[in-house]
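Engineer: Here is my input; please provide its structure:
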Amino acid sequence: MTWPTTTDTGAEPQPAGDGSPRRGSRWSWQRIREDAVRIWRTPPWRRGRIIAVFAVLAALPLAFHRLVPNTPGNWGSFVETFLPWAGLVVPVLLVCAAIRRSWTAVAATMLPILVWVTMFGGFFMPGRGGGPHDLRVVSHNVNAGNPDPARTARSLLGANADVIALEELPEGAWKLYNTVLKDRYPNVQHEGTVAVWTTADFPMSKAEAVDVGMGFTRALRTMIKTPKGDVAFYAVHLASVRFGPSGFTVGERNHTIGRLAQALAVETAPHVVLAGDLNGTTDDRALRPVTRYLRDAQDAAGTGMGFTWPESFPMAAIDHIMYRGMAAADAEVLGSTPSDHMPVLADLRLS
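Structural biologist: Okay, here's the model as predicted:
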């Protein structure tokens, strides 16, 4: 004969008198302690395998960003516009690897680090840029709603440029900037929403509008005379991009890229400079019709990533000074102005 058990009688087990979770409870403190000890005693090479997988996956869009499809939603262009920021996943992976005490995860995280350094590390190497130059160019999208054009113009004077190109000027607004610039930059040419100023040592020909297909003028071409030869100079503001429910909307921007590329394709001048807001980075595949003809000064000689937009927290290098038949001696992003973009500078050497 056996005595009745709790099971035999159907009675429910009672919780411990102190209210603590039962031993078999899923969330008992003992179970948590046991799991922690088990994880702690797991050999390091066996820990963090999931983190290692994520590390490998993080390296793929960096190394093979050209394979990211652009349809639907133009995600390829979106990834390439903000490509350097993919490196932010590395600190997260390293923290997770440290928590797991996993050398496997640490070793796997070296892959995205290696890829990122290979692609962008050169921009932070000492000794980039420097040496003599023949032409200093400043370009700035001043923002149509700029609350203080005079202060913006004064801030650009400190760069001691030979040429200043401004974009996104409302109709007639070039006169507001000219009031400040005219004493040092007596030569000015303007078309639509763009304008170019040069010092007395660098006279310009009359500007001609460049049609980038927007229904109003957002680009011009002029010839600038320098002691080492004439330079065909383009001031350009391409169409903007948008991000919404349908994805990264770049159709109008890409159309203006194509129209600008057509103008560059027939350009015969041996020395060419293009300055302006292209609303795209040189990593963006959509800009290749332009970059096939011109090289970006920041990529060639600048230090750092060259982010210019938005001014409050720059995340993308969409403002450029590009060239052909010349060499970049130096390039940099200048300090903030009342605009929502940062100005850019390039020192160019005519070959």
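Engineer: alpha carbons only for contacts and neighbour counts from here, please
Structural biologist: Noted.
Engineer: quick one, helices of the stretch 101-250 of the chain?
Structural biologist: Using DSSP state H, counting those that start in this stretch, the helices of the stretch 101-250 of the chain run over 103-120, 149-157, 174-181.
Engineer: To compare with the earlier structure, here is another sequence to fold:
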Amino acid sequence: MRILASVLGLLSLAVALAAYGARYLPISGHPTLIAAAVAPYLVLSAPVAVLLLALGRRWLLTVVALAVTAALVWVYVPRFHSPPVDASRATASVQVRVLTANLGMGQADPPALVTLARDTADIVAVQEMTPEAADGLVAAGMDAAFPHRIVLPAPLASGIGIWSRHPIVDSGRIDGYALPMLGARIRIPGVVVDTTVLSVHLAAPWPQPIGQWLQDIAQLPDTLREVGQAAGAGAVIVAGDFNATTDMAPFRRLLGQGYADGGAQAGAGLARTYPGDGKWPPLLGIDHVLVKNAAAVSATTVVVRGSDHRGLLATLRVPVDMTSS
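Structural biologist: Predicted coordinates for the structure are as follows:
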């Protein structure tokens, strides 16, 4: 019994160590991509290793397993806990609700999405918006609820757009990626400096070759740095389908230059958005809202009827005047 427990404990510890290491390894192909994607599930083997090694009376290995478990708790528990706001350091802010929704190559149900957006959001970033999907959203009342927009419908996965309740004062297309992106300056009432909003969609790394995704996600930090510099003291909101989870090292490199992942900041856990078609429970959090000079106070996934993704809805605090900070 002790031998069996020891062997199983060693196997569990090896799996836990692999899961921890996968978060920091460079991603060069599908094996390392998949290892990082499933890491949140594999880490459950760490406490199992503690129990089994203790049953096997392998005390030194038990201590190692406890250390690995503690390290993984330090990594994952903060994702499920939103830190309290320090009232003494809080600045005046305006709440802005942002919804990002991948339309599943235009298959999302337009009336359902318009109802969802109208009831929950102030800014909507959409991806995979076909011309037919754009027409359907307009016919369902999207423009009535969100009178300001910049949209680039295109076949299959290439369409993208931003709808806003607040005026869009400047906008432009961001090229150089496998799929086009959009940027807009939005004038939020009460906020001194206009807010920059990006709707992004990185190439999918699976099942096709991973090369284009690697190129996109390696280039995006430079784009975010340039956008942040251009925004100055204004808030920046980057919403969309990154085709990457927070356990992938290339994704975490996006969080330089003052950016934060809104889901993690708000304690939303894994914020799993894919697959979202209802046939299987969502397993991966690949849709995100990143923020700079702003903070997420809540984030939750929402059903986008007809799409193979769930949407991500984040409530943000945008400071009234960062220039005085």
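Engineer: circling back: kindly present the helices of the stretch 101-250 of the first structure as JSON lines, with separate columns for mean neighbour count and distance to L83 of the first structure.
Structural biologist: Putting the helices of the stretch 101-250 of the first structure into JSON lines (neighbours: other CA atoms under 10 Å; distance: least, CA to CA, whole Å) gives the following:
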{"stretch": "helix 103-120", "mean neighbour count": "18", "distance to L83 of the first structure": "10"}
{"stretch": "helix 149-157", "mean neighbour count": "18", "distance to L83 of the first structure": "29"}
{"stretch": "helix 174-181", "mean neighbour count": "18", "distance to L83 of the first structure": "35"}
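Engineer: Show me the strands in the stretch 151-300 of the second structure, by range?
Structural biologist: Using DSSP state E, counting those that start in this stretch, the strands found in the stretch 151-300 of the second structure span residues 160-164, 168-174, 181-186, 195-201, 236-241, 260-261, 287-292, 295-302.
Engineer: Provide the aligned range in the first structure for the first one.
Structural biologist: Right, the one you point to is strand 160-164 of the second structure. Using TM-score structural alignment, strand 160-164 of the second structure corresponds to residues 194-198 of the first structure.
Engineer: Give me the residues contacting the matching stretch.
Structural biologist: 162-169, 174, 181, 185-190, 204, 217-220, 235-237 (CA atoms under 8 Å, 6 or more residues apart in numbering).
Engineer: From the residues you listed, list the buried ones, please.
Structural biologist: 162-169, 174, 181, 185, 187-190, 204, 217-220, 235-237 (16 or more other CA atoms under 10 Å).
Engineer: list the contacts for the residue mapped onto Q215 of the second structure from the first structure?
Structural biologist: Using TM-score structural alignment, the partner of Q215 of the second structure in the first structure is H255. Remark: with contacts taken as CA under 8 Å, 6+ apart, H255 of the first structure is in contact with 212-213.
Engineer: Distance check, H255 of the first structure against G131 of the first structure.
Structural biologist: For H255 of the first structure, the distance to G131 of the first structure equals 38 Å [CA to CA, to the nearest Å].
Engineer: M322 of the first structure too?
Structural biologist: 18 Å.
Engineer: Which residue of the two possesses the greater neighbour count?
Structural biologist: More neighbours surround M322 than the other of M322 of the first structure and G131, with 25 against 10 (other CA atoms under 10 Å).
Engineer: In contact with the equivalent of the more buried one over in the second structure, which residues?
Structural biologist: M322 of the first structure maps onto L290 of the second structure when the alignment is built from TM-score structural alignment. L290 of the second structure sits next to 236-239, 255, 259-262 when contact means CA under 8 Å, 6+ apart.
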